[in-house]
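Q: make a model of this:
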Amino acid sequence: MKKHIPNLITLLNLLSGCIAVIFAVNDNLEYAAYFVFLGIFFDFFDGFAARALKVQSELGLQLDSLADMVTSGVVPGIAMYQMLQWSTGDVVPDGNAYEGISDLNLVPVIGLLITLASAYRLANFNIDTNQTSSFIGLPTPANTLLILSFPLILQFENGDGLHAFILNKWFLIGLTLVSSYLLNAKIPLFALKFKTYGFRTNAVRYIFLILAVCMAVTMQFIAIPFIIVLYVVLSVLANRLKW
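A: Sure thing, here's the model as predicted:
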């Protein structure tokens, strides 16, 4: 019976992702983000449960990637599609269409590059034996947190300048291209897996967690993009300094 527990948790990740898709398609990116966060929570604990119960399996690995494809692949692509629609004037954040705007606008479709890049990364991850204790390229959940943070910033953070910056078409296109690149870049990134709890062997992890918590407390949703950047920067430094 215990061998099914991690797979059940993975299916909860998939369920959360499916609900997030429904909200994202209906232009409610706030609730889509909440269910994505819930899915990522389940995604973290399914692997933890499998290791703790010693029931890791090839089925679980494949199921995990399929669930991630929805939660951390399809949803961020749709979210970027919607934000690009907002930026080009096809719709506004409350879902109301502007009159006189042509329905034929291919610019928002660029956002779906995130979904394609996520699919490629997940497929490559399953056959790459070099990513057991660390990552090569940005993990899809981290990239999804990055993308879904921007609708939350628009929803909860005040500032016309900030909103105008986020809803700039070229910023969103640039973010799409950068995130799609980082997903499959040959950049070694540390994993938040503790084999031991000593500071010397986990210095980069402890530094990251402390700074991330401080940033989250002081900056709230605005902190999320900076935390992802911090993750990449610390990984690069850790590799160069041999932390």
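
Q: rest of the way, CA atoms for contacts and neighbours
A: Noted.

Q: tell me where the protein has helices.
A: 5-25, 29-53, 58-69, 75-88, 113-127, 140-156, 160-166, 169-184, 203-219, 223-241 (DSSP state H).

Q: verify the stated contact: residue 163 with residue 154.
A: Yes - assessed by Cα atoms under 8 Å, residue 163 is found in contact with residue 154 at 6.0 Å.

Q: compare the two (neighbour count), which wins?
A: Taking other Cα atoms under 10 Å, residue 163 and residue 154 do not tie; residue 154 has more neighbours (20 against 16).

Q: follow-up on the earlier one: please identify which of the helices of the chain is closest to residue 134.
A: Closest to residue 134 of those, according to Cα to Cα: helix 223-241, at 10.1 Å.

Q: pull out the buried positions in the closest one.
A: 223-228, 231-232, 234-236, 238 (16 or more other Cα atoms under 10 Å).

Q: next, the second sequence, to be compared with the first:
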Amino acid sequence: MIDAIKKGVKIFIPVLHEKHWFLIVISRKKDTIYILDSLPCKSREAVICGILETLQKLGKESIAGSQYICEVLDVQRQGNKYIYCPVLFQGEWIVACCVFSSSNQVHVFCHKDTLASVKPFCIDLGAKANSALKRCGYNQVKFPDRKVAYTGTNIKVNDSAFASMYFIENFGTSGEIHFNRFLEKNDEVKDEFIKDVKLGLLPYLLNHKNNTGTVPNEISELIKKNKRT
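A: Prediction:
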């Protein structure tokens, strides 16, 4: 590594930490370590500090006392920040989702009158997600054991499946601003929204290639004969 630092202007070090890859770039010219990480977390700081200390020692031994500094570069954050769990809960379609952020949380979308009965289910879901993630080596993720974030709606139970689809499509995106329509008290606004969703989604689902099938040849022949007669 000493020779590499002596010769290289920039040295690229891909690091696999807790099943996640991030990149360290060492710049000899600027005596700087650049960190590029799409999913930053506190547990990686120890890894970076270890590399920084090693470079400081190498610098004293071979690069005339260079003192490296650390700089975290802005990179596009990892897109998959949510795990969505659509659930048919007591006859209503709700969406419970695990949100990975600086403050990890379980977020639920359901009817305003349903929250009290949905909340214990979501807390239990968060606890199970904690256990599953820990088994996979993601020790830095922990969902709260009592608190649940919430988006409420007045959409009728019969239309909850369409409302849940819309929530999954827009939650955490630039389209989320339109999601305020769920919170409207005006039934006319809600009914118009559901009408739009039904007109757009229902024909798409019904006509999707995975939703079509063919009848047996014998039946096709009978249909053809019927048409002739």
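
Q: once they're superposed, tell me the TM-score.
A: The TM-score (TM-score structural alignment, normalised by the length of the second structure) is 0.26; 103 aligned residues with a Cα RMSD of 5.8 Å.

Q: contact partners for residue 151 of the second structure?
A: Neighbour list for residue 151 of the second structure: 107-110 [criterion: Cα atoms under 8 Å, 6 or more residues apart in numbering].

Q: now those residues as JSON lines including secondary structure?
A: Shown next, in JSON lines, are those (DSSP: H, G, I helix; E, B strand; the rest coil):
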{"residue": "107", "secondary structure": "strand"}
{"residue": "108", "secondary structure": "strand"}
{"residue": "109", "secondary structure": "strand"}
{"residue": "110", "secondary structure": "strand"}
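
Q: can you lay out those as TSV showing distance to residue 129 of the second structure and neighbour count?
A: Listed next are the contacts of residue 151 of the second structure as TSV, based on distance: Cα to Cα, whole Å; neighbours: other Cα atoms under 10 Å:
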residue	distance to residue 129 of the second structure	neighbour count
107	13	21
108	14	23
109	18	25
110	20	25
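
Q: turn the residues you listed into TSV, columns for distance to residue 25 of the second structure.
A: TSV is the format used below for those (distance: Cα to Cα, whole Å):
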residue	distance to residue 25 of the second structure
107	36
108	40
109	42
110	45
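
Q: related to what we said a few turns ago, got JSON lines for the helices of the first structure, with distance to residue 134 of the first structure too?
A: Output for the helices of the first structure, formatted as JSON lines (distance: least, Cα to Cα, whole Å):
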{"stretch": "helix 5-25", "distance to residue 134 of the first structure": "21"}
{"stretch": "helix 29-53", "distance to residue 134 of the first structure": "14"}
{"stretch": "helix 58-69", "distance to residue 134 of the first structure": "16"}
{"stretch": "helix 75-88", "distance to residue 134 of the first structure": "23"}
{"stretch": "helix 113-127", "distance to residue 134 of the first structure": "11"}
{"stretch": "helix 140-156", "distance to residue 134 of the first structure": "14"}
{"stretch": "helix 160-166", "distance to residue 134 of the first structure": "31"}
{"stretch": "helix 169-184", "distance to residue 134 of the first structure": "14"}
{"stretch": "helix 203-219", "distance to residue 134 of the first structure": "12"}
{"stretch": "helix 223-241", "distance to residue 134 of the first structure": "10"}
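
Q: which SS state does residue 85 of the second structure fall under?
A: Following three-state DSSP, residue 85 of the second structure is assigned to strand.

Q: skipping its backbone neighbours, what lies nearest it in space?
A: Computed as Cα to Cα, 6 or more residues apart in numbering, the closest residue to residue 85 of the second structure that is not its neighbour in sequence is residue 96, at 5.1 Å.

Q: next, count neighbours for residue 11 of the second structure.
A: 15.

Q: identify the residues contacting it.
A: Taking Cα under 8 Å, 6+ apart, we find residue 11 of the second structure in contact with 4-5, 25-27.

Q: and what of residue 188 of the first structure?
A: 134-137, 235-236, 239.

Q: tell me how far it lies from residue 179 of the first structure.
A: From residue 188 of the first structure across to residue 179 of the first structure, the span is 15 Å (Cα to Cα, to the nearest Å).

Q: with residue 162 of the first structure instead?
A: 20 Å.

Q: between those two, point out the one with more neighbours.
A: Of the pair residue 162 of the first structure and residue 179, residue 179 is the one with more neighbours under other Cα under 10 Å, namely 22 against 12.

Q: surely that one touches residue 116?
A: No - between residue 179 of the first structure and residue 116 there is no contact under Cα under 8 Å: 11.4 Å.

Q: give me the neighbour count for the nearest residue to residue 198 of the second structure once chain neighbours are set aside.
A: Closest residue in space to residue 198 of the second structure, ignoring its immediate chain neighbours: residue 162 at 7.3 Å, by Cα to Cα, 6+ apart. Neighbour count for residue 162 of the second structure, taken as other Cα under 10 Å: 19.

Q: so which helix or strand takes in residue 162 of the second structure?
A: Under the criterion of DSSP states H and E, residue 162 of the second structure resides in helix 160-170.
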